[in-house]
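Peer 1: quick one, structure for this:
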Amino acid sequence: MSENINLAEKLALFSEHWSPRTVTHFNGHDIMVVKVQGEFVWHKHDETDDFFLVLKGRLTIHLRDRDVVLGPGELFVVPRGLEHQPFAEEETHLLLIEPTGTPNTGDTATAASQQII
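Peer 2: Down below sits the predicted model:
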């Protein structure tokens, strides 16, 4: 990477929800931005933790035993193997970091295709 990356500019390039866009790579990981609204599917990642950093808006991560609520500048890591369901009442912008190739639903058959911007 030879240039700085403006996350707001990258987020302005698309409008779809729950469709992460890779903005760069870091040590075998994808650094992604995503717009979310409404609820995502209950899922888990058997091999990896799931990293969420809220850039704008408010995100609730439903776990089986509690809810984690995040605002701008707050992050949460869902441990591998733990079922969770992200939910955003209003459009929310997130930064995600995952090992390259990790399916966003935990299942390659239902995952969003990787898009690089």
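
Peer 1: for the rest of this, base every contact and every neighbour count on C-alpha atoms.
Peer 2: Fine.

Peer 1: just how off-centre is the longest strand along the chain within its chain?
Peer 2: For the chain, the longest strand by residue count, based on DSSP state E, is strand 84-99. With C-alpha atoms, centre = their mean, to the nearest Å as the basis, strand 84-99 stands 4 Å off its chain's centre.

Peer 1: which outside residues touch it?
Peer 2: 11, 28-44, 48-64, 78 (C-alpha atoms under 8 Å, 6 or more residues apart in numbering).

Peer 1: nearest the geometric middle of this structure, what residue?
Peer 2: With distances taken as C-alpha atoms, centre = their mean, the residue of the chain nearest its centroid is residue 96 (4.2 Å).

Peer 1: to compare against the first, here's another:
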Amino acid sequence: MLPQPINIAEKFSLFDSTWTPHIIGELNGQYVKLCKLTDEFVWHSHEHEDELFMVFRGTLIMDFRDDHTVEVKEGEILIVPKGVEHRPRTNGEIVFNMLFEPKQTQHTGEVESELTVKEQQWI
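Peer 2: Down below sits the predicted model:
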């Protein structure tokens, strides 16, 4: 199969759910995922995987357990190192976000929540 461009705006238009990553690509053992975020997610960490957040629209707010908070604006990325507990959230707006993470990364790490997605879909 020959490589084809992926239209990210088009992919974002295919879903409205929040906190539910959708897979759009795969490379070097990693998935490229899109998700829409709003309000607050759960505190969690990924013991063995770093996680990259890339913001396309809005402002992502990332809280860390040491009371450190980072704002990630449109066009910026944030890499959360493995083992670091974090909680993504927004100021109420819907944030369009892309994630890069190893294929085996569990959505909420070892934390089980009503927001945990066990099977992520390709779009």
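
Peer 1: what residue of the second structure takes the place of the residue nearest to the centre of the first structure?
Peer 2: Matched to the second structure by TM-score structural alignment, residue 96 of the first structure sits across from residue 99.

Peer 1: for residue 105 of the first structure, same thing?
Peer 2: That one, residue 105 of the first structure, aligns with residue 108 by TM-score structural alignment.

Peer 1: quick one, what contacts that match?
Peer 2: 42, 44, 45, 46, 116, 117.

Peer 1: one more time with 7 Å
Peer 2: Applying C-alpha atoms under 7 Å, 6 or more residues apart in numbering, we find residue 108 of the second structure in contact with 44, 116.

Peer 1: how many neighbours does the nearest residue to residue 117 of the first structure once chain neighbours are set aside have?
Peer 2: With C-alpha to C-alpha, 6 or more residues apart in numbering as the criterion, residue 117 of the first structure has its nearest non-adjacent residue at 5.6 Å, and that residue is residue 23. Number of residues near residue 23 of the first structure (other C-alpha atoms under 10 Å) recorded here: 18.

Peer 1: work out for me the element residue 23 of the first structure sits within.
Peer 2: Element membership for residue 23 of the first structure (DSSP states H and E) is strand 21-26.

Peer 1: what's the mean distance for that strand versus the second structure?
Peer 2: Following the fit onto the second structure, the mean deviation recorded for strand 21-26 of the first structure is 0.4 Å by mean C-alpha distance after the TM-score superposition for the first structure.
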